[in-house]
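In: just coords:
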């Protein structure tokens, strides 16, 4: 696993497309119990090199019902983005994750994590890649989370930019988040 992680962190496949240059961000361990598949690191995460080290990460940990210490324990959580580097700024937020990363690295990572009990897929890019049966949009996919269990749990992105989505869909925090926490605890063997 360490050799693979070193190869990922040294990757420069799409360097010419990255405005801040390559800095692949990933955390995983052979004993990881839960994989969180996100979108791509933002500028703050690019700077620190720590996955989910931003307001989105704080919100995600709140939804999961875990402490920072638990979240950053690689034997518990593998933190794997669809695109490992910051992709740049678009018209209404960051650009989509680079398309090279997931096909190049994900399968090899998953092959080395035999103890995964849950894969949390965050946002449309991860859901589009990992969920075979898709609903018509992200909201419907998240509503239908039970259809994807026990292997996958779809979530919206926890970005502060999604506060309007959360306000418009109060069922998410009332119904889905408590079920998410139960699945997390189960996967962690509690």
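Out: Everything's here; your move. Remember, predicted model here, so these are calculated numbers, not experimental data.
In: okay, CA-based contacts and neighbour counts for the rest of this
Out: Will do.
In: these two touch, right, residue 15 and residue 21?
Out: Yes. Here residue 15 lies in contact with residue 21, judged by C-alpha atoms under 8 Å, at a distance of 5.8 Å.
In: How many residues are close by residue 54?
Out: By the measure other C-alpha atoms under 10 Å, the count of residues near residue 54 is 17.
In: wait, doesn't it sit right on residue 43?
Out: No. Look at residue 54 against residue 43 with C-alpha under 8 Å: they stay out of range, at 9.4 Å.
In: A strand includes residue 78, no?
Out: Yes. Assessed by DSSP: H, G, I helix; E, B strand; the rest coil, residue 78 belongs to a strand.
In: ok, now which ones touch it?
Out: Going by C-alpha atoms under 8 Å, 6 or more residues apart in numbering, residue 78 touches 26, 27, 28, 29, 32, 33, 34, 35, 36.
In: Now do the same contact list for the third one.
Out: I take that to be residue 28. 5, 74, 75, 77, 78, 79, 80.
In: just checking, the last one touches residue 38?
Out: Yes. Counting by C-alpha under 8 Å, a contact exists between residue 80 and residue 38, whose distance comes to 6.4 Å.
In: higher neighbour count, those two?
Out: Per other C-alpha under 10 Å, whichever of residue 80 and residue 38 has more neighbours is residue 38, with 27 against 24.
In: which non-adjacent residue is nearest that one?
Out: residue 81 (4.4 Å; C-alpha to C-alpha, 6 or more residues apart in numbering).
In: In addition, the following structure is provided for comparison:
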């Protein structure tokens, strides 16, 4: 694999399982400082090819305390979902990320980003892969114990507007985790 980025961009290993076809969406650079590992692109992101180009992305940028230009500068933020292509719709939202993607592409792409100082993990699939047995019994407890995963990882809930109820029930997230996240991102990007 001479050029993992080009290979990942042209990947079609999941094509038989993707009702809308393949369109790998990720954004990395050797100078990326903060890495975002989410689930999989949604329908809108599949159509535009721009990661986090939806209401969840807008909310994420607010959480991070950055503008669009900073967020989409791959020298600042690397974006590497668990599944690079839109998996399609299920009964209660989008289907899970395809299981073939992360094992195939994460390791070679992560090696290209030696400057990552903080990895943000969004959702159960990222938590499972990167925290493994160190996860707590559920996402809420894992996020509540975020300090245990520092300095390498920061587990977070998905920034979907549908999760606003979760945020209201867990006020500690907005009081403790988001200020820490914004402070860390600000400090890392200043370097």
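Out: That came through, no problem. Here the structure is a predicted model, which is why all the values come from computation and not from measurement.
In: sorry, back to before: just give me which of the contacts of residue 28 of structure 1 are shared by structure 2.
Out: Compared against structure 2 with both residues aligned by TM-score structural alignment, their matches' C-alpha atoms under 8 Å, the contacts of residue 28 of structure 1 retain 74, 75, 77, 78, 79, 80.
In: show me the contacts for whatever residue of structure 2 lines up with the last one.
Out: If I follow you right, that is residue 80 of structure 1. Aligned counterpart of residue 80 of structure 1 in structure 2: residue 80 (TM-score structural alignment). Applying C-alpha under 8 Å, 6+ apart to residue 80 of structure 2 gives the contacts 26, 27, 28, 35, 36, 37, 38, 106.
In: Filter those down to just the ones in strands.
Out: Judged by DSSP state E, strands contain the following of the contacts of residue 80 of structure 2: 35, 36, 37.
In: Switch the residues you listed over to JSON lines; also include neighbour count.
Out: Listed next are these as JSON lines, based on neighbours: other C-alpha atoms under 10 Å:
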{"residue": "35", "neighbour count": "25"}
{"residue": "36", "neighbour count": "21"}
{"residue": "37", "neighbour count": "24"}
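In: between the residues you listed, which is nearest residue 152 of structure 2?
Out: residue 35 (10.4 Å; C-alpha to C-alpha).
In: what's the spacing between that closest one and residue 141 of structure 2?
Out: From residue 35 of structure 2 over to residue 141 of structure 2 the distance is 22 Å, taken as C-alpha to C-alpha, to the nearest Å.
In: Is the closest residue to residue 112 of structure 2 other than its chain neighbours in a helix, a strand, or coil?
Out: Spatial nearest neighbour of residue 112 of structure 2, excluding adjacent residues (C-alpha to C-alpha, 6+ apart): residue 30 at 5.4 Å. On the three-state scheme (three-state DSSP), residue 30 of structure 2 is labelled coil.
In: Might you report the residue contacts of residue 30 of structure 2?
Out: Residue 30 of structure 2 neighbours (C-alpha under 8 Å, 6+ apart): 75, 112, 113, 114, 115.
In: Return the residue of structure 1 aligned against it.
Out: If you follow residue 30 of structure 2 across to structure 1 using TM-score structural alignment, you land on residue 30.
In: same check, this time on residue 187 of structure 2
Out: So, by TM-score structural alignment, residue 187 of structure 2 is matched to residue 186.
In: the strands in structure 1, which residues?
Out: For structure 1, applying DSSP E gives strands covering 34-38, 77-81, 89-90, 93-94, 118-122, 152-155.
In: Of those, give the one that comes closest to residue 62 of structure 1.
Out: It's strand 152-155; of these, that one is closest to residue 62 of structure 1 (C-alpha to C-alpha) at 13.1 Å.
In: ok, average deviation of the closest one from structure 2?
Out: Comparison of strand 152-155 of structure 1 with structure 2 after fitting gives an average deviation of 0.4 Å (mean C-alpha distance after the TM-score superposition for structure 1).
In: what's in contact with that strand?
Out: Contact partners of strand 152-155 of structure 1, identified using C-alpha under 8 Å, 6+ apart, comprise 118-123, 127, 131, 141-142, 145-146, 148, 180.
In: now with 7 Å?
Out: 118, 119, 120, 121, 122, 123, 127, 141, 142, 145 (C-alpha atoms under 7 Å, 6 or more residues apart in numbering).
In: Next: stretch 107-115 of structure 2.
Out: With C-alpha under 7 Å, 6+ apart, stretch 107-115 of structure 2 has contacts from 4, 5, 29, 30, 31, 32, 33.
In: that older thread, got the contacts of residue 78 of structure 1 as a markdown table, with distance to residue 89 of structure 1 columns?
Out: Output for the contacts of residue 78 of structure 1, formatted as a markdown table (distance: C-alpha to C-alpha, whole Å):
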| residue | distance to residue 89 of structure 1 |
| --- | --- |
| 26 | 21 |
| 27 | 24 |
| 28 | 27 |
| 29 | 31 |
| 32 | 31 |
| 33 | 33 |
| 34 | 29 |
| 35 | 26 |
| 36 | 23 |
